[in-house]
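> pasting the structure only:
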């Protein structure tokens, strides 16, 4: 259900009284955290012996955000920042709810594969919508009317860059759209190459996902896609790498021929970066970050309280440094590092080769999401934040299932040897 709410309901549509925390996916994530907490409060059977590092790191980050919130509420916070602080706390609880529910609530690898497949198919369909938006120059989703939801943004229109349409799918902004695509791109490639069944479907979905990354005309999306591909290619053989290079060059040529101007515009995003106002805004923000950080370096000013009227940082790490201080940012970095290590552990421990490939693809996906935080305020957009934290939870589940299966196999082998010794 969460994947449907995250991807099918346009991000700008919210429950108005809840403000920025009123996205249906955020509400569902909060419900997921409550469900997870209730399960652990009332269960009578002991939990897993393994400490679940991803779950612990996620809960540790949530405790850090709670400390930040308590500090902010005890500080002379401006009146117009109190509601954003409340919303920020709710969003953090929901994001951690995604992690712990996916980590603990995925019972088998079959279920794990199904969740990954649904995320991949959902993003693939959103990519198709993005291609249609580019082709028709119409947003379409702005015509939706969902009872109980209202448009939470004032400028819900197709944006342009250098005269070219930038699709956004069901996301709030083309950058968010591109970042979500790049996080799922390594999963799409892995399923297209390695899936035991329906490879034709995943190859069909891979095409619009890759094309929509180009059409988003986003520097952040291109850089995150490169990170995802480099991490993914580490596990490939030389033959597969060569094939991937040929396919990439071919796809680039197709984009050049069928969508004139897109590659040139993307190229100028990098070659003309020195004169790009968005780059200048990012570099000019360093002094502002230093000023705010010096006021409260440990616990920050409150998660979600650095309003856009102060400055648009376009950097999730710097934003969290201001809002959460060293404690908040350190907790997030620890969560990301723990997740990357957990994905590597799952890859080594998984018995089935396809589960190993999926674990590595999840590692690449989380690496792309972590990269996006350096170029884009992920936490300000529910679709990108929800996708990133869901992937973190899927990594935790992959590690837990792989180690459980390995332990079960070892125990069975020991019991078999003992039986053979008794019989002998």
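Everything's here; your move. Note that the structure is a prediction, hence the values are computed from the model and not measured.

> Could you use CA atoms for every contact and neighbour count after this?
Will do.

> Select the longest helix from the protein.
Across the chain, the longest stretch assigned as helix under DSSP state H is helix 382-423.

> Please name every helix or strand in contact with that one.
If you count contacts as 3 or more C-alpha pairs under 8 Å, 6 or more residues apart in numbering; DSSP states H and E, helix 382-423 packs onto helix 2-8, helix 24-42, helix 53-73, helix 79-105, helix 109-136, helix 174-194, helix 316-349, helix 353-372.

> closest one to residue 266 among those?
helix 174-194 (12.9 Å; C-alpha to C-alpha).

> how far away is residue 118 from residue 347?
In this view, residue 118 and residue 347 are 21 Å apart by C-alpha to C-alpha, to the nearest Å.

> ok, now residue 263?
From residue 263 to residue 347 the distance is 35 Å (C-alpha to C-alpha).

> Which of the two has more residues huddled nearby?
Neighbour count, other C-alpha atoms under 10 Å: between residue 263 and residue 347, residue 347 has more, with 26 against 18.

> can I assume the more buried one is in contact with residue 354?
No: in this structure, residue 347 is not within contact of residue 354 by C-alpha atoms under 8 Å, at 9.6 Å.

> check contacts around the spatially closest residue to residue 21 that is not a sequence neighbour.
Using C-alpha to C-alpha, 6 or more residues apart in numbering and skipping residues adjacent in sequence, the residue nearest residue 21 is residue 87, 5.2 Å away. Residues near residue 87 by C-alpha atoms under 8 Å, 6 or more residues apart in numbering: 18, 19, 20, 21, 304.

> let's bring in a second one:
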């Protein structure tokens, strides 16, 4: 008789080697999707709500931006996932800007600092890290023109949110953003509506009406591009609605910077448009002005009066009075300044000019870095326009040049780096311009999106 164990061995099925589990290839995480998540946080969440201990640098948008930089840097460690493909001038611009800020930080440590200034200097590095992450991921991560167009469309859609919120604030006088913050965040600044000449000055989800106005002026050219070149009749109506929303909310900020920024954008765009486009734009602008005069009596006159008294009103004379104080401070620390983000209004004085503020905080080296950052957007957009082979792409490049021109002008009217939304938007637009330049000069296969 055979034992039970022997019978089991006899009747057992033949041994089959285990199949090795097939590993699916890792999918890349699309940078446009991640940046779109950043846009939701940037435009939908009120910018004045922050993570308490971090202050101004602790906004959720800034934290996501820093994670973008970490993601970008980790991706460069792998030859397979690296986003560093081909020539990308934005990298050099960002490195120069970051080094100038770091040099000012080192210079700040050589002088006596109050605890408030020291905290501001540390948090300033967090801000710069986030700005670098936004620009680099956008410039190197967008793989082709289709994804670039998707991001452009989402930027415009995101910019429509603060415009819509601003219109509600303007007509109702209700600060609805107090109901839009996530639990656990704290207010960093007053949640009240400003007033000027009897009108509410809405901020939307930005921190100040000036910031809102300049952001909308910078985004408006991109909105116009999408509406002009939209081929779907139904989608075209929605895109023109967003153009109207942004253009209508812009003067409601009752800000000279916003209105002059709009004029700057149009000066850049109009000469490149077809004659029939220019005529149509002038007619629409005139009709819109008449409608706004009827629906909101006094608003257009107030805005035009603010522009006409530039140089003679108290606000202008106060700003020009800053020059002597700035020159005296810069001569003490001319090269690297007193430290990025350390010129606090509570300790020193308010400086409504980012060029002057950069001269104070980062010295002449930092001012050069700022000018390089702003002019890079213009130069790369113009070069992309020259390299483009179709009219639609050429127009997009010109629209990005117009947005850069708005920033070049607007940074001279307020301390832009003290306001989170405009700073993030301008570094995002620089990255978008860098991506367009890369795609037009080296083609869509020149870069691969970073890996997860």
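On my side now, so go ahead. Being a predicted model, the structure only gives us computed values, none of them experimental.

> Which of the helices and strands packed on helix 382-423 of the first structure sits closest to residue 409 of the first structure?
Evaluated with C-alpha to C-alpha, those place helix 316-349 nearest to residue 409 of the first structure, the distance being 11.3 Å.

> what's the angle from that closest one to helix 79-105?
Helix 316-349 of the first structure runs at 0 degrees relative to helix 79-105, counting by axes from the mean of the first three to the mean of the last three C-alpha atoms, to 10 degrees.

> Once aligned, what mean separation remains between helix 316-349 of the first structure and the second structure?
Its matched residues in the second structure lie on average 1.1 Å from helix 316-349 of the first structure after superposition (mean C-alpha distance after the TM-score superposition for the first structure).

> In the second structure, what range does that helix match?
Counting by TM-score structural alignment, helix 316-349 of the first structure falls onto residues 354-387 of the second structure.

> Go ahead and confirm residue 16 of the first structure touches residue 22.
Yes: shown here, residue 16 of the first structure and residue 22 form a contact pair, counting by C-alpha under 8 Å, at 6.5 Å.

> who's more crowded, these two?
Between residue 16 of the first structure and residue 22, counted using other C-alpha under 10 Å, residue 22 has the larger neighbour count: 22 against 15.

> pretty sure the more buried one is touching residue 15, no?
Yes: checked against C-alpha under 8 Å, the pair residue 22 of the first structure and residue 15 is within contact range at 4.6 Å.

> Please say which position in the first structure residue 168 of the second structure maps to.
By TM-score structural alignment, residue 168 of the second structure lines up with residue 132 in the first structure.

> which ones are touching residue 70 of the second structure?
residue 133.

> That one -> the first structure?
Mapped onto the first structure by TM-score structural alignment, residue 70 of the second structure lines up with residue 34.

> now do residue 87 of the second structure
Using TM-score structural alignment, the partner of residue 87 of the second structure in the first structure is residue 51.

> Any figure for the gap between that match and residue 126 of the first structure?
Separation of residue 51 of the first structure from residue 126 of the first structure (C-alpha to C-alpha) stands at 36 Å.

> Settle it for me: which of the two has more neighbours?
Set residue 51 of the first structure next to residue 126 and count neighbours by other C-alpha under 10 Å: residue 126 wins out with 24 against 10.

> Who's the closest spatial neighbour of the more buried one, skipping the chain neighbours?
residue 169 (5.5 Å).

> isn't there a helix covering that neighbour?
No: going by DSSP: H, G, I helix; E, B strand; the rest coil, the assignment for residue 169 of the first structure is coil, not a helix.

> Number of residues surrounding it?
Residues lying near residue 169 of the first structure (other C-alpha under 10 Å) number 32.

> Please look at it and residue 125 and confirm they touch.
No: taking C-alpha under 8 Å as the definition, residue 169 of the first structure is not a contact partner of residue 125, at 9.2 Å.

> Verify the stated contact: residue 230 of the second structure with residue 237.
No: between residue 230 of the second structure and residue 237 there is no contact under C-alpha under 8 Å: 9.3 Å.

> Report the contact partners of residue 101 of the first structure.
Listed by C-alpha under 8 Å, 6+ apart, the contact set of residue 101 of the first structure reads 32, 33, 36, 393.

> Please report the distance of it from residue 109 of the first structure.
Distance, residue 101 of the first structure to residue 109 of the first structure, by C-alpha to C-alpha: 15 Å.

> same thing with residue 422 of the first structure?
In terms of C-alpha to C-alpha, residue 422 of the first structure sits 34 Å off from residue 109 of the first structure.
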